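Student: Below are the sequence and a predicted model; questions follow.
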Amino acid sequence: MHADPGRNVSLTKGLFVTFEGGEGAGKSTQMRLLAEALSARGYPVLTTREPGGSVGAEAVRHVLLSGAAEPFGVRMEAILFAAARSDHVEEVIRPALKEGTIVLCDRFMDSSRVYQGITGNLEPAFVETLERVAVNGVIPDRTIIFDLPAAVGLERARLRAASDSPDRFEKEQLETHEKRREAFLDIAEADPGRCRVVDATRPADVIAAEVLGLVESLLPAEGNPQLSNTEKAQ
């Protein structure tokens, strides 16, 4: 949690923002910068991630990223991602939103749509059913998709990892990563009310200013509270 309790701004609702994109797109850095900017203004902010974010989901994270579930097929991986997401939503995200917290999450439902759905070749109906059960009405108010060529992102990920071995998804072929990039852009085009695409090839400070603006526009004006997507679904 990033916040100064002495100068918190009271929100009448929470705000749920997710960060999506390919490997090495800079999601984690931009989430941290946004959290710092919002906290400096007195907003209560919670940063989290997927897979993981809750005790149960973190246990599943190791199984997924280590590749231990890979021999059982993409369908099993999708089910494990959904189980982790459900625990994360109910134990962390929903309670925080009810308290009026701004929740920033590194990956969420769109990553499953892309990684298991598009490049995993799972049936859309199966992916949609898992998503509906896992999120249980908790839909992001804003999804920021960080876009850059897959080759650039993979090189960034390689440099970041240094001596660490690539995880289950980083080690896949460049063609697969480019297909994911296109899939994220397709999601943004299909849901322009929720999604915004950000050019992730630019300097971090330039990107951070744009990201802050995309979230600022969702903060309710004083005395004029708005319902979050989660509250609208209830």
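Tutor: Everything's here; your move. Numbering: from 1, shown residues only.

Student: From here on, just use CA atoms for contacts and neighbour counts.
Tutor: OK.

Student: what about the helices in the protein?
Tutor: 27-40, 55-65, 74-88, 94-98, 109-112, 124-135, 150-161, 174-190, 204-216, 229-232 (DSSP state H).

Student: Let me have these in a markdown table, extended by mean neighbour count.
Tutor: Below are those laid out as a markdown table (neighbours: other C-alpha atoms under 10 Å):
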| stretch | mean neighbour count |
| --- | --- |
| helix 27-40 | 19 |
| helix 55-65 | 17 |
| helix 74-88 | 22 |
| helix 94-98 | 18 |
| helix 109-112 | 22 |
| helix 124-135 | 17 |
| helix 150-161 | 16 |
| helix 174-190 | 17 |
| helix 204-216 | 15 |
| helix 229-232 | 16 |
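
Student: got the ones you listed as a markdown table, with distance to residue 143 columns?
Tutor: Shown next, in a markdown table, are the helices of the chain (distance: least, C-alpha to C-alpha, whole Å):
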| stretch | distance to residue 143 |
| --- | --- |
| helix 27-40 | 11 |
| helix 55-65 | 21 |
| helix 74-88 | 16 |
| helix 94-98 | 16 |
| helix 109-112 | 9 |
| helix 124-135 | 15 |
| helix 150-161 | 19 |
| helix 174-190 | 9 |
| helix 204-216 | 10 |
| helix 229-232 | 12 |
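
Student: Alongside the first one, take a look at this:
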Amino acid sequence: MKNQFIVIEGIEGAGKTTAHEAVIAILHEHGINNLIVTREPGGTPLSEKLRILIKHGVDGETVTDKAELLMLYAARVQLLENVIKPALSRGDWVIGDRHDLSSLAYQVGGRGLDIKLVNTLRNMVLGDFRPDLTLYLDVKPEISLQRILTRSKLDRIEQESLCFFERVRNYYLSLVSGDSKIVIIDAQQSLYEVELSLRKILYNWLAGKHL
């Protein structure tokens, strides 16, 4: 199989970091070592600064929903043009922690922004560029909130309400339904079971079998 762009998606507390590490380990087992790891927002010096603004804002100023959306796509285009596309052109594999599906789920589903606005930005920034495989980690928002509340400090996204994350999850589920390049993984299983699911999915995918 030629080099691919794999993305891991899910709401906060779904276990993306652990899944990210498991995917890298599984690819290494298959002799795939030319890997570039990215995260969104972030992944370039400019995108990392935007990440801080998106996640923490500026004291005394409210981050509007549209400003948040624009910053996310500014960070994404920097990462896409300066890291992801060059890596794929070199023959490297790219493993992403979030990509464009997040903006649809969070900004349209969660924030309630107009899908036409988001799609306009999406088409301008991405064109027809899409991941080759997306692994969506599905978890109920009440469980995700239980997990993130154990963290020492929450960013402005993690501080959102249960209703917000319910809207995000529901939109994710509507997006992944019927998309052959997106696989849903039950992230409410134990870490061991999640890794087994990832291993089965990736083994079949790498072998060219139907997922």
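Tutor: Great, that's in hand. Predicted, not measured: the structure shown is a model, and the values here were computed from it.

Student: TM-score of the superposition?
Tutor: Scored against TM-score structural alignment, normalised by the length of the second structure, the superposed chains reach a TM-score of 0.91; 206 aligned residues with a C-alpha RMSD of 1.8 Å.

Student: of all the helices of the first structure, which lies closest to residue 13 of the first structure?
Tutor: Nearest to residue 13 of the first structure, of all those, is helix 94-98, at 6.8 Å by C-alpha to C-alpha.

Student: and for that closest one, what span of the second structure is it aligned with?
Tutor: Counting by TM-score structural alignment, helix 94-98 of the first structure pairs with residues 85-89 of the second structure.

Student: Need the residues that contact that stretch.
Tutor: 3-5, 36, 93-94 (C-alpha atoms under 8 Å, 6 or more residues apart in numbering).

Student: Apply 7 Å and report the result again.
Tutor: With contact meaning C-alpha atoms under 7 Å, 6 or more residues apart in numbering, stretch 85-89 of the second structure is reached by residue 3.

Student: with the first structure superposed, average distance for it?
Tutor: Superposed on the first structure, stretch 85-89 of the second structure shows a mean distance of 1.2 Å to its aligned residues (mean C-alpha distance after the TM-score superposition for the first structure).

Student: and that stretch, how far out from the chain's middle?
Tutor: Relative to the chain's own centre, stretch 85-89 of the second structure is displaced by 19 Å; criterion: C-alpha atoms, centre = their mean, to the nearest Å.

Student: Repeat that for stretch 123-135 of the second structure.
Tutor: The chain centre lies 12 Å from the centre of stretch 123-135 of the second structure; the measure is C-alpha atoms, centre = their mean.

Student: Any idea how far apart the tips of that stretch sit?
Tutor: 22 Å (C-alpha to C-alpha, to the nearest Å).

Student: How about stretch 61-72 of the first structure?
Tutor: 16 Å.

Student: same question, stretch 103-120 of the first structure
Tutor: First-to-last residue span, stretch 103-120 of the first structure, C-alpha to C-alpha: 28 Å.

Student: likewise stretch 106-113 of the second structure?
Tutor: The first and final residues of stretch 106-113 of the second structure sit 9 Å from each other (C-alpha to C-alpha).

Student: what's it aligned against in the first structure?
Tutor: Counting by TM-score structural alignment, stretch 106-113 of the second structure falls onto residues 115-122 of the first structure.

Student: The alignment partner in the first structure of residue 54 of the second structure and residue 20 of the first structure, how far apart?
Tutor: The alignment partner of residue 54 of the second structure in the first structure, by TM-score structural alignment, is residue 64. Noted for residue 64 of the first structure: a distance of 18 Å to residue 20 of the first structure, by C-alpha to C-alpha.

Student: what does residue 143 of the first structure give?
Tutor: Here residue 143 of the first structure is placed at a distance of 7 Å from residue 20 of the first structure (C-alpha to C-alpha).

Student: Also residue 55 of the first structure?
Tutor: 22 Å.

Student: what's the answer for residue 203 of the first structure, then?
Tutor: For residue 203 of the first structure relative to residue 20 of the first structure (C-alpha to C-alpha), the value is 18 Å.

Student: I'm done for today, thanks for sticking with me.
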